[in-house]
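Peer 1: got a sequence here, can you model it:
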Amino acid sequence: MNKERFYEKLNDYKRASTRLNEATKIQLEADIVYDGVIQRFEFTFELSWKLMKMFLEYMGITEIKSPRATIREAFTYGLIEDGEQWIDMMIDRTKTSHLYDEKEAKLIYEKVKSQYSYLLSNLYDKLEEEITKIN
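Peer 2: Just a heads-up that it's a prediction; the model follows:
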């Protein structure tokens, strides 16, 4: 892993995570807010698992092929605290790609607002802490 590239990705992730947190604080006046939060969630989740994978590969864990495997390894390594919530988040992320049910979208929105944005923000803090240890 190129450290400059990692820092670039980490900064991209921080911006995405911050924007997701901002979006969850907007008062719901229109369905477009749900759509926007879910879209930001999708983007941030994708960055999160790819960033975890990049970090773990740098640390010598190279046999990671999927988001689920990345989450498992990140939990084992200690990058994330609640592996089951991350797996739930991954499942909900997958659902959002094929989401046509308004009730389901609102349920995922509530999870993003109450749980997932917190988990995603914590990942940034943990990665920043870990990369500082390496330097």
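Peer 1: every contact and neighbour count from this point should use C-alpha atoms.
Peer 2: OK.
Peer 1: the residue sitting nearest the centre point of the chain sits in which helix or strand?
Peer 2: The chain has F45 as the residue nearest its centroid, 3.2 Å off, counting by Cα atoms, centre = their mean. Here F45, judged by DSSP states H and E, is contained in helix 31-58.
Peer 1: just the buried residues of that helix, please?
Peer 2: 33-34, 37-45, 47-56 (16 or more other Cα atoms under 10 Å).
Peer 1: swap in stretch 16-32?
Peer 2: 16-21, 23-24.
Peer 1: which outside residues touch that stretch?
Peer 2: 33-34, 36-37, 40-41, 43-44, 112-113, 117, 120-121 (Cα atoms under 8 Å, 6 or more residues apart in numbering).
Peer 1: just the helices in this protein please.
Peer 2: Under the criterion DSSP state H, the chain carries helices at the ranges 3-24, 31-58, 67-77, 83-96, 102-111, 117-134.
Peer 1: sequence B follows; please return its structure for comparison with A:
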Amino acid sequence: MDAIKNGKIQKFEYCAELAWKTAKIYLEIKTGNMAMSPKAVYKSLFLNGLIDEGHYKLLFATVEDRNKLSHIYKEEMYDDVYKNLKTHLTALQNLVNVFNRP
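Peer 2: Purely as a prediction, here's the structure:
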């Protein structure tokens, strides 16, 4: 794997972790809900009407790809995740927009 591709994937992993942990705090402040995992946090955001179903599915896919990178060390997995980085970026940027709502 080349250095640029590896760097982008590492940045994705870092951003995905930061996003769900920030969403966890946001959810606690907004709703009092204390979800403990990335999937539970995003599901709670959806169930509380803070994100729509489409956004929930995109964030769920982000978690799935992040988990693939954490548990499977095959070049093909990296290639699959790498192809999804633009979609994941959009999902995470939209999450930031949720945090910025009044």
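Peer 1: returning to what we had before: the helix holding F45 of structure 1 vs structure 2, average offset?
Peer 2: Compared with structure 2 after fitting, helix 31-58 of structure 1 deviates on average by 0.8 Å (mean Cα distance after the TM-score superposition for structure 1).
Peer 1: in structure 2, what range does that helix match?
Peer 2: Under TM-score structural alignment, the match for helix 31-58 of structure 1 in structure 2 covers residues 2-29.
Peer 1: return the distance of A30 of structure 1 relative to S97 of structure 1.
Peer 2: 21 Å (Cα to Cα, to the nearest Å).
Peer 1: any idea what L119 of structure 1 aligns with in structure 2?
Peer 2: So, by TM-score structural alignment, L119 of structure 1 is matched to A91.
Peer 1: from H71 of structure 2, how far off is its match?
Peer 2: Counting by Cα to Cα, the gap from A91 of structure 2 to H71 of structure 2 is 22 Å.
Peer 1: ok, those two, which is more surrounded?
Peer 2: A91 (21 against 8; other Cα atoms under 10 Å).
Peer 1: that one contacts L58, correct?
Peer 2: Yes. Using Cα atoms under 8 Å, A91 of structure 2 is in contact with L58, at 5.9 Å.
Peer 1: pick out the most distant pair among the buried residues of stretch 16-32 of structure 1.
Peer 2: A16 and T24 (12.5 Å; Cα to Cα).
Peer 1: count of neighbours near M90 of structure 1?
Peer 2: 19.
Peer 1: can you tell me how far it is from E8 of structure 1?
Peer 2: As judged by Cα to Cα, M90 of structure 1 and E8 of structure 1 stand 23 Å apart.
Peer 1: just F43 of structure 1 next, same as before
Peer 2: 16 Å.
Peer 1: how about E63 of structure 1?
Peer 2: From E63 of structure 1 over to E8 of structure 1 (counting by Cα to Cα), the distance is 23 Å.
Peer 1: equivalent analysis for V112 of structure 1, please.
Peer 2: 25 Å.
Peer 1: give me the more crowded residue out of those two.
Peer 2: Between V112 of structure 1 and E8, V112 has the larger neighbour count (other Cα under 10 Å), namely 23 against 12.
Peer 1: what does K95 of structure 1 align to in structure 2?
Peer 2: Using TM-score structural alignment, K95 of structure 1 sits opposite K68 in structure 2.
Peer 1: tell me how many other residues crowd its match.
Peer 2: For K68 of structure 2, the neighbour count with other Cα under 10 Å is 16.
Peer 1: swap in D65 of structure 2?
Peer 2: Close neighbours of D65 of structure 2, defined as other Cα under 10 Å, add up to 22.
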